[in-house]
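Undergrad: Have a look at this fold, sequence not included:
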């Protein structure tokens, strides 16, 4: 790495969309005037969503079952809570147990209506950044599509060897029947506990599930309460120990080595659902960073790094899959990727396998 300049990092303004999203999220964490004003509307939202779920349970609205077990990884807190790292961990844990899982996803931003297989020729704009990252990290079949039941059938037609389907998100996609439901929370817990638009929840905390995973370095009583009264709860910790240069992934340095160089001007950029999680992880490693929060699924076409005076720009893997497909960004030597690994009790994967044994694997 080149010797850093001793000049301070230039202040990084947050994009307006990201700032607005952050203000709204903060309002959802407490029962303030705005939340209270919207509370009557949230009662209507709860009624509509509850009736819809009841119609699927009663068979009035039709749902499909795939010939293999289906595990849904989702959330009721709107926005990102860490589903992709959890899905990657779960795929790898199931592979280690001798299973052959495939993954289906909506594919955020994809304009295709028909199912599409994720492969080396796919771009994040075509299939979504998260499915592309899952495919890169897990080397398992991944397919995106608007109709998850049709997408699951299409994936099984192409890969009949699969014996389990994981759906990344889609908890409220009741048209696809599932055998195991995992609900994920992060350090924000259930927020103020109210449904949209008065709070951040799509469904009540009391919603049934098989397992709850809480993505937080410490489990406070408030976070444990978000698990509700049903389903076993597990803690997930995201750990990142090193950074890789985007233009040369063989070039690697540890976060501890970066922290030992205080004169280094470091910007941390994150276009994920909760950028604060990424920034907190870097600060916990001893790094002094200038924060650049970006909207979730940011496409980087606005070239947000062009005017930055920084020696190093640290980013998430989810952002890196898009930057690697933009020529001027993938060749920028300042861009470094911080891979994270989910750490969860291995008993979670074992219990999921046990629950799926009630159905025959393909």
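TA: Cool, the structure landed. Note that the coordinates shown come from a computational prediction; the quantities given were computed from them, not determined experimentally. Residues are numbered from 1 along each chain as shown.
Undergrad: okay, CA-based contacts and neighbour counts for the rest of this
TA: Noted.
Undergrad: Now do the contacts for residue 193.
TA: Under the criterion of Cα atoms under 8 Å, 6 or more residues apart in numbering, the contact list for residue 193 reads 199-201, 204-205.
Undergrad: meant to ask about residue 271
TA: 293-298, 316, 318-319.
Undergrad: Going by distance to residue 162, which of the residues you listed wins?
TA: For those, the closest approach to residue 162 (Cα to Cα) belongs to residue 318, at 25.5 Å.
Undergrad: The closest one is in contact with residue 131, isn't it?
TA: No: if you go by Cα atoms under 8 Å, residue 318 and residue 131 don't touch, sitting 9.5 Å apart.
Undergrad: what secondary structure does residue 130 sit in?
TA: The three-state label for residue 130, taken from DSSP: H, G, I helix; E, B strand; the rest coil, comes out as helix.
Undergrad: ok, structure two:
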């Protein structure tokens, strides 16, 4: 029921259903609250935490829409890319859907998903870099810096203004864009579109079918592996472990994207959408036949105790265009140079 209501509301936002006009007065109330909160941080009435010099680089990856954009794959790519460049990255998350007895929570391979949330556990497995969960992001950031991280990626942190940032990256779904361009509850926007003017880069997941503000960079999600859930056996995408009709399950912000991806690999898909962050149980995957069940990596961390050999994970990876990578390299070089100037003896004098 929850998934059905959520999907209906998202569908209304992205096709601009006529009945949403009745929610516009509530939208303006919501906009006022967002604007007042933003002014409070900008004016200093609410404190903003900044990382210590020389550890200065905080990259915030987020979105201004509800409904899933492909943000987490970009976070995973960033972490791996930064590590390959010689940085010591760490990932900070609010840990949506998890509840721990103590924070900050350092995510380990055996951390229960009920404590840390599904996305942090997935990102820890995909990247191998330190992942810390804390609803108070500045506290989590300090923990990562204490562990030796020299660059921090804040996952879904755009609206968490208490954490200072050096780079803001906004991800948008290319097919759905910004929907009807209204804020909650009349539309899918968490913040007005004017928020984009203060961000550093807009990244579009897939080819855009909407009119989007220039400039922007494109990225694509590429299927990478088939992974059998019971033993983590990996197969390259070309080596299909099954054929024909499959059950595809997805408890993510935009399940249709996953179903389309599986179908593009040559399978007949029977889709099973669930609410975002759905807590899977064995009965959720009992479809009364012997066909394979394919799921996302995010859903897989909540199903890892299920031992059915028919369960397979489709692992995907973000592939940003080279222009974005070149831009990011230049921006990081600039930030590092500023850090050196801030530390120089002449500056201290």
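TA: Right, received. Where do you want to start? Remember, it's a predicted structure, so these values are computed and weren't measured experimentally.
Undergrad: Now residue 258 of the first structure: which helix or strand?
TA: With the criterion set as DSSP states H and E, the secondary-structure element containing residue 258 of the first structure is helix 255-259.
Undergrad: Map residue 104 of the first structure onto the second structure.
TA: Taking TM-score structural alignment, the alignment pairs residue 104 of the first structure with residue 92 from the second structure.
Undergrad: if we can go back for a sec, take the contacts of residue 271 of the first structure and keep only those in helices.
TA: When the contacts of residue 271 of the first structure are checked against helices using DSSP state H, the ones located there are 318-319.
Undergrad: Counting neighbours, what do you get for the residue mapped onto residue 139 of the second structure from the first structure?
TA: Under the alignment by TM-score structural alignment, residue 139 of the second structure pairs with residue 150 in the first structure. Neighbouring residues of residue 150 of the first structure were enumerated by other Cα atoms under 10 Å; the total is 18.
Undergrad: Residue 150 of the first structure belongs to a strand, doesn't it?
TA: No: counting by three-state DSSP, residue 150 of the first structure falls outside a strand, being helix.
Undergrad: just the strands in the stretch 251-362 of the first structure please.
TA: With DSSP state E, counting those that start in this stretch as the definition, the stretch 251-362 of the first structure shows strands at residue ranges 266-270, 290-293, 312-316, 335-338, 341-343.
Undergrad: Just put the ones you listed in JSON lines and tack on distance to residue 17 of the first structure and mean neighbour count.
TA: What follows is those, written out as JSON lines (distance: least, Cα to Cα, whole Å; neighbours: other Cα atoms under 10 Å):
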{"stretch": "strand 266-270", "distance to residue 17 of the first structure": "14", "mean neighbour count": "25"}
{"stretch": "strand 290-293", "distance to residue 17 of the first structure": "10", "mean neighbour count": "22"}
{"stretch": "strand 312-316", "distance to residue 17 of the first structure": "19", "mean neighbour count": "24"}
{"stretch": "strand 335-338", "distance to residue 17 of the first structure": "23", "mean neighbour count": "25"}
{"stretch": "strand 341-343", "distance to residue 17 of the first structure": "29", "mean neighbour count": "17"}
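Undergrad: out of those strands, which comes closest to residue 213 of the first structure?
TA: Of all the strands of the stretch 251-362 of the first structure, strand 341-343 sits nearest to residue 213 of the first structure, with 11.1 Å by Cα to Cα.
Undergrad: Could you tell me where the closest one falls in the second structure?
TA: Counting by TM-score structural alignment, strand 341-343 of the first structure sits on residues 317-319 of the second structure.
Undergrad: now stretch 274-288 of the first structure
TA: Under the alignment (TM-score structural alignment), stretch 274-288 of the first structure falls on residues 254-268 in the second structure.
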